[in-house]
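Novice: Any chance you could fold what I've pasted below:
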Amino acid sequence: MENMKREESAITLEEIKSKNGDNDEAAIENRVATYHFGLKRYRAQENGDCGYDAAVLPKWFNEEMFERAKILARKHFMALMFTHLCGLYLLVFMKPIFNVLASTGQSKNISCLFRRYFRTLKHVKIWYEGNVWDFHDDASKSIAMVRAMHKQVAHKCNKNNSREEVFISQRDMVYTQFAFIGLLILYPRRFGFTLNEYDLKCIVHFWACIGYLLGIDDKCNLFASENLLEIRSICDRILDDMKCYASEEQSEEMKRMADGIIIGVNTFVPCLQRVSKLSLSLND
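Specialist: Okay, here's the model as predicted:
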């Protein structure tokens, strides 16, 4: 029954998009503004895992695009890993997410940061190479492990939380989605990508599926649309959100964690020492 409701919701969203016209600038701007307002105002109060069943394919799943993304990931592997790390570096300066990272004890020193981000990239590599839809495949097991870890940390952090905002919320999950490929969407050439529009859509679709499997609700999923103009506009607003957090709420602990990421991960990604400079240059 839950799956049936979810499919109805997805169809309704597509009908709305169809009526508005996907390439109509006014319609796009209206959808972007509505999405962004909801993300900031309401999604921080919603649990980051909406409970979707990983055994059920999303209504909008496109196998051809998904498999094409995996081919592209093999071809552009190092560039993608670098892009992921740049975005994850920016996440440190977002207070709600920093608080969760700090609470786990897995970011307290350079050695811990090395292990945390090495594991993260190892998971992502498995997702690109395996079959996340096959429960017997390592990629599916990896997704399930990450999802379970999110639930465990969220339960621990929210146990004595009296605020309206929850730890590891739908908003936080969307910001994390952005961290992985949002910068690629906004600045493809800066990260060494010369992808055509279809190929970029395929990578976007892949990460929409990863978001779904990690429990991001369709109404929140940053990449569930195939309209790149709309996605770019939302990503641009999210990057502005990140800049605001970084300029207003930086702490010494955040700076130490960010520096620790550069030092720790630089041992297996030597070019990472340029991440902080590149990330800051995006303000230009």
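Novice: Every contact and neighbour count from this point should use C-alpha atoms.
Specialist: Noted.
Novice: With Met4 as the reference, measure out to Ile181.
Specialist: To Met4, Ile181 is 30 Å away according to C-alpha to C-alpha, to the nearest Å.
Novice: Look at the two and report which has more neighbours.
Specialist: It is Ile181, of Ile181 and Met4, that has more neighbours when counted by other C-alpha atoms under 10 Å, with 25 against 8.
Novice: Make sure that one is actually in contact with Gly87.
Specialist: Yes. Judged on C-alpha atoms under 8 Å, Ile181 makes contact with Gly87 at a distance of 7.4 Å.
Novice: Would you do the same for the sequence below? I want to compare the two.
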Amino acid sequence: MERCEFRNLEFLMKGAHTSSCGQISEPHNHPRHCDASKLMRGQLFFRKNISSCVFAMLCSLVCGLSVSNLLEPLVFTNASDTPRKSLYRYIQTLVHVIKWHLSDLCDADSPARKSLDKVRKMHDVVAEVMTKQKTDKKVYLSQYDMSLVQSGFVAAIIIHPQDFGIQPNVNDLDDYVYLWRFIGTHLGITDQNNICLNGYLETYTICEQIKNKVLLQALKHPPDDFDFMAKAFTDGLNILHKVRLYTPEAVINFMYDVFGQNRERQSIANELRIMTFKFLVKLKLYVPGFQILMNKLVMLVYNLVTNNYQEKQKQS
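Specialist: Here you go, the predicted model:
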């Protein structure tokens, strides 16, 4: 797709009737226009801000469950409808996301590329099974749906970096957008629906439109399973912390503050949680070394999970 027009949300919605399945049959070693050094800079940006990026993705996921197109496949798979199942599912997702930032994406045999291929195939299987079992002729995990999924990983970071403890730098953010252009392509997103195709400015504009016209509208009228699935996710996270640090209400209203939206006052416990999120963000921004410490905690979880998986593989 040639860069011939400034795309917007309406443009992306054209992909609602196009499946994301089977978009890549044989991934290329070096995709067209691949800038290896820019990919590496995007990966470095993530690693330097990994705890902030993971927290932004966590908040985006809780809010994103209010979008029916994104919630329906999760409900269908029954893989995240209890706290423990949800914790397992999303730790595995986190492991995949971190892998995408640790090795050479231009090498088809690297752990990052193998992970991308595996995730794409899992999406394909879910979409195919849903299409076979449902009779409404709807396109599940469509190209438009994948645009929304992609925004869940990048939008909060691109639009509100400082609110998540990231020092804003347009060049760094443009590198990160370029990285997710590559990741999106290898997850089966076409150029038409890859929100990161044309650099930082277009991606920023599209993410703002998704926030205002899709996410905030969905949060006003979430689907029936939203409360149940969001609570399963936050309760699963709390298993890690041994305290009830997260609730859907705390996360959503923290995001309302980030977005500059009016909101209702929450319970004392949830207001304290929101204050805690903001305090941790300030520590990352203004206390030298705190971001590094939090990054190491995230990587500790990643290493524990991957080492445990490798041990099980050896024993089987």
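Novice: where exactly do the helices run in the stretch 201-316 of structure 2?
Specialist: Under the criterion DSSP state H, counting those that start in this stretch, the stretch 201-316 of structure 2 contains helices at 216-220, 226-241, 248-259, 268-286, 290-315.
Novice: Next, the buried residues of the second one.
Specialist: Meaning helix 226-241 of structure 2. Buried residues in helix 226-241 of structure 2, counted by 16 or more other C-alpha atoms under 10 Å: 226-227, 229-238.
Novice: cool, the shortest one as well?
Specialist: Neighbour-count burial for helix 216-220 of structure 2, counted by 16+ other C-alpha under 10 Å, picks out 216, 218-219.
Novice: Stretch 178-185 of structure 1 corresponds to what range in structure 2?
Specialist: Per the alignment by TM-score structural alignment, stretch 178-185 of structure 1 matches residues 151-158 in structure 2.
Novice: And the matching stretch against structure 1, how far off on average?
Specialist: Compared with structure 1 after fitting, stretch 151-158 of structure 2 has a mean deviation of 0.7 Å; criterion: mean C-alpha distance after the TM-score superposition for structure 1.
Novice: Name the nearest residue to the spatially most central residue of structure 2, ignoring sequence neighbours.
Specialist: Centroid check for structure 2 by C-alpha atoms, centre = their mean gives Phe153 as the closest residue, at 2.7 Å. What sits nearest to Phe153 of structure 2 in space, not counting adjacent residues and going by C-alpha to C-alpha, 6 or more residues apart in numbering, is Met57, at 5.5 Å.
Novice: That neighbour belongs to a helix?
Specialist: Yes. Per DSSP: H, G, I helix; E, B strand; the rest coil, Met57 of structure 2 lies within a helix segment.
Novice: Now do the contacts for the corresponding residue of structure 1 for it.
Specialist: In structure 1, Met57 of structure 2 lines up with His84, judged by TM-score structural alignment. By C-alpha atoms under 8 Å, 6 or more residues apart in numbering, the contact list for His84 of structure 1 reads 179-181.
Novice: And for Pro161 of structure 2?
Specialist: Contacts of Pro161 of structure 2 by C-alpha under 8 Å, 6+ apart are 167-168.
Novice: if I look at it, how far off is Gly152 of structure 2?
Specialist: Distance from Pro161 of structure 2 to Gly152 of structure 2, by C-alpha to C-alpha: 14 Å.
Novice: ditto for Asn29 of structure 2
Specialist: In this view, Asn29 of structure 2 and Gly152 of structure 2 are 27 Å apart by C-alpha to C-alpha.
Novice: Compare the two and say which is more crowded by neighbours.
Specialist: Higher neighbour count among Asn29 of structure 2 and Gly152: Gly152, with 24 against 13, using other C-alpha under 10 Å.
Novice: any idea which element Val126 of structure 2 lies in?
Specialist: Using DSSP states H and E, Val126 of structure 2 sits in helix 111-133.
Novice: Show the subsequent helix or strand relative to that helix.
Specialist: By DSSP H and E, the next helix or strand past helix 111-133 of structure 2 is helix 143-159.
Novice: Contacts for that next one next, please.
Specialist: Contact partners of helix 143-159 of structure 2, identified using C-alpha under 8 Å, 6+ apart, comprise 12-20, 53, 56-57, 60-61, 64, 69-70, 164, 173, 177, 180, 184, 189-190, 193-195, 204, 207-208, 210.
Novice: Are any of those residues buried, and if so which?
Specialist: Here, 16+ other C-alpha under 10 Å leaves 12-13, 15-16, 18-20, 53, 56-57, 60-61, 64, 69-70, 164, 173, 177, 180, 184, 189-190, 193-195, 204, 207-208, 210 buried among those.
Novice: nearest residue to Met130 of structure 2 other than its sequence neighbours?
Specialist: Tyr140 (6.9 Å).
Novice: Residue in structure 1 paired with the one you found?
Specialist: By TM-score structural alignment, Tyr140 of structure 2 lines up with Phe167.
Novice: That match against Lys159, yeah?
Specialist: No. With contacts counted by C-alpha under 8 Å, Phe167 of structure 1 stays clear of Lys159, the gap being 9.9 Å.
Novice: neighbour-wise, which of those two wins?
Specialist: Neighbours per residue (other C-alpha under 10 Å) separate Phe167 of structure 1 from Lys159, with Phe167 holding more: 27 against 10.
Novice: Lys219 of structure 1 versus the more buried one, what's the distance?
Specialist: Distance from Phe167 of structure 1 to Lys219 of structure 1, by C-alpha to C-alpha: 19 Å.
Novice: go on, Asn30 of structure 1?
Specialist: Taken as C-alpha to C-alpha, the span from Asn30 of structure 1 to Lys219 of structure 1 is 15 Å.
Novice: cool, Gly182 of structure 1 as well?
Specialist: Distance from Gly182 of structure 1 to Lys219 of structure 1, by C-alpha to C-alpha: 18 Å.
Novice: Name the residue in those two with the higher neighbour count.
Specialist: Comparing Gly182 of structure 1 with Lys219 by other C-alpha under 10 Å, the one with more neighbours is Gly182, at 26 against 14.
Novice: for Phe228 of structure 2, what are its contacts?
Specialist: Asp81.
Novice: Alignment lookup: it to structure 1.
Specialist: By TM-score structural alignment, Phe228 of structure 2 lines up with Arg256.
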